[in-house]
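Undergrad: Show me how the following folds:
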Amino acid sequence: MLSELLVNVDPKELWRTFGETIYMVGFSTLFTALLGLPLGILVVLTSPGHLLQNRPVYQVLSVIINIFRSLPFVILMIMILPFTKFLVGTSLGVEAAIPPLVIGSAPFLARLVEVALREVDRGVIEMSQSMGASTWQIITRVLLPEARPAIIAGITITTVGLVGYSAMAGILGAGGLGDLAIRYGYQRFQTDVMIVTVVIIVGLVQVIQMVGDRLVLHFTRK
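TA: This next block holds a predicted model:
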């Protein structure tokens, strides 16, 4: 059935939009990890009773994370259009979708990283402190290695979410499979295009989840 649907879809347009989706999701995942991972670590370290306990900093970070997590992605995209245009020089296209994707996903990943780090046995941390380990050594040699499988699982969940966000970004002309589905599947009533894009998005999610699960299993064994 899928092969019959593909006959009515322009292969060049399909490959182009698929490449745009991979580009958006790939770079957004990278920048989300670079922002969300340190943010999650900082939230944990400054929380009450932890290594760098600082209640004001912890409360401010928590409020900021909660605010951005509560905003629907489409509204967030519209809200930060001026910032996006300032950052990348345009408010349309693939590049313009990356800043809102990162800003919308980094707080979510930060919370997942926070949960992963809080599951690390406090006894291991206390033992490291008693042996004279510095805060940096505890972070890099105790917290992150112990929480690595859970962090990888969190990044996998975030990446899957970014696939969905990238499809929604098509509403504002950001390109990708979502844009293809809206322009042809919805506006031109071409159901076959809509079905093909949905199948490809679902397949992409399955691949991402499978790779993430394999990595989690690999590092859990270690």
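Undergrad: C-alpha from now on. contacts and neighbour counts both.
TA: OK.
Undergrad: For stretch 55-68, give me every contacting residue.
TA: With CA atoms under 8 Å, 6 or more residues apart in numbering as the test, stretch 55-68 has contacts from 43, 46-48, 103-104, 107-108, 110-111.
Undergrad: neighbour-wise, which of those residues leads?
TA: Highest neighbour count within these: Ala110, with 28 neighbours (other CA atoms under 10 Å).
Undergrad: check contacts around that one.
TA: Ala110 touches 36-41, 65, counting by CA under 8 Å, 6+ apart.
Undergrad: and the nearest residue to it once chain neighbours are set aside, how many neighbours?
TA: Computed as CA to CA, 6 or more residues apart in numbering, the closest residue to Ala110 that is not its neighbour in sequence is Gly40, at 4.0 Å. Using other CA under 10 Å, Gly40 has 25 neighbouring residues.
Undergrad: With Ser3 instead?
TA: 8.
Undergrad: ok, it to Gly176 distance?
TA: Separation of Ser3 from Gly176 (CA to CA, to the nearest Å): 21 Å.
Undergrad: for comparison, sequence B:
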Amino acid sequence: MLGVALVLGSILGIAIGTALALTRPGGVLPNRAVNLVLGIVVNIVRSLPFIILLVAILPFTRFLVGTSIGVWAAIVPLTVMIAPYIGRLVENSLLEVPRGVIEAARAMGASPFQIFWRFLLPEARGSLILAVTIATVGLIDATAMAGTVGAGGIGDLALSYGYQRYDGFAMVVTVITLIVLVQGIQMVGSSIARRFRRR
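TA: The predicted model follows:
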């Protein structure tokens, strides 16, 4: 559930973030209308708490996967939730690239695609890796609520057994597991990002 939602959300999020960064005023491909509409859509989705988003798009989820219960029913809202979040992080990462890099690429006659692929992307790699790492941690948090549509997961285990059945041991084990998982993901992501930034 986490892996599929992260892959799909990352693909959509990178596309959204790239579009936001390139179409902003002064960007490589400035387009005020596209930037404004896309920014509004991203802000609307990001402003909704996950549990509300999950319920609100149940008809859309049912249309896509044929069910509103189970793991696949949770993957759809998880993807919809994480894609705009990653999009904003990607946008910020691309905007961190010094303006001089873009100007130098333009001076060499690079096309908009070449500017993005050969200059912006390599310069922002470390920051993009950190962005995906942060999004992964946020997605783990959201999967706990995915249990409301019968998707299971570690968070659901903590709620069903630890909280509702007053099983302190189950609660402690799941909390420790989540902490270890998040710390591990953050350490790996930070380590990979440092390597790319040194290059």
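Undergrad: Tell me the one of the contacts of Ala110 of the first structure nearest Pro72 of the first structure?
TA: Comparing these against Pro72 of the first structure with CA to CA places Ile65 closest, at 13.6 Å.
Undergrad: Tell me how many other residues crowd the corresponding residue of the second structure for that closest one.
TA: Under the alignment (TM-score structural alignment), Ile65 of the first structure maps onto Val42 of the second structure. For Val42 of the second structure, the neighbour count with other CA under 10 Å is 21.
Undergrad: Relative to Arg122 of the first structure, how far out is the residue most central in space within the first structure?
TA: When the first structure is reduced to its mean C-alpha position, the closest residue under CA atoms, centre = their mean turns out to be Thr158, at 3.6 Å. In this view, Thr158 of the first structure and Arg122 of the first structure are 27 Å apart by CA to CA.
Undergrad: And Gly175 of the first structure, by the same measure?
TA: 46 Å.
Undergrad: now Leu87 of the first structure
TA: For Leu87 of the first structure, the distance to Arg122 of the first structure - CA to CA - is 41 Å.
Undergrad: rewinding a little: could you measure from the residue nearest to the centre of the first structure over to Val102 of the first structure?
TA: Taken as CA to CA, the span from Thr158 of the first structure to Val102 of the first structure is 10 Å.
Undergrad: any residues in contact with both of those two?
TA: Residues touching both Thr158 of the first structure and Val102 by CA under 8 Å, 6+ apart: Thr29.
Undergrad: and the residue nearest to His50 of the first structure when sequence neighbours are not counted, what does it touch?
TA: Residue nearest to His50 of the first structure in three dimensions, not counting chain neighbours: Val44, with 7.1 Å by CA to CA, 6+ apart. Listed by CA under 8 Å, 6+ apart, the contact set of Val44 of the first structure reads 50, 114, 117-118.
Undergrad: So what does Val44 of the first structure match up with in the second structure?
TA: By TM-score structural alignment, Val44 of the first structure lines up with Ala21.
Undergrad: Mind reading off the mean deviation between whichever strand or helix holds that match and the first structure?
TA: Ala21 of the second structure is part of helix 2-23 when elements are defined by DSSP states H and E. Once fitted to the first structure, helix 2-23 of the second structure is off its aligned match by 0.7 Å on average (mean CA distance after the TM-score superposition for the first structure).
Undergrad: got the angle for the helix or strand just after that helix vs helix 2-23?
TA: Next helix or strand after helix 2-23 of the second structure toward the C-terminus (DSSP H and E): helix 32-47. Angle of helix 32-47 of the second structure versus helix 2-23, following axes from the mean of the first three to the mean of the last three CA atoms, to 10 degrees, is 150 degrees.
Undergrad: Return the set of buried residues in helix 32-47 of the second structure.
TA: By neighbour count on 16 or more other CA atoms under 10 Å, the buried set for helix 32-47 of the second structure is 35, 38-39, 42, 45-46.
Undergrad: Can you classify Ser91 of the first structure as helix, strand or coil?
TA: Of the three states, Ser91 of the first structure takes coil under DSSP: H, G, I helix; E, B strand; the rest coil.
Undergrad: For it, grab the count of nearby residues.
TA: Count around Ser91 of the first structure with other CA under 10 Å applied: 22.
Undergrad: For it, which non-adjacent residue is closest in space?
TA: Lys85 is the one closest to Ser91 of the first structure (CA to CA, 6+ apart), at 4.9 Å.
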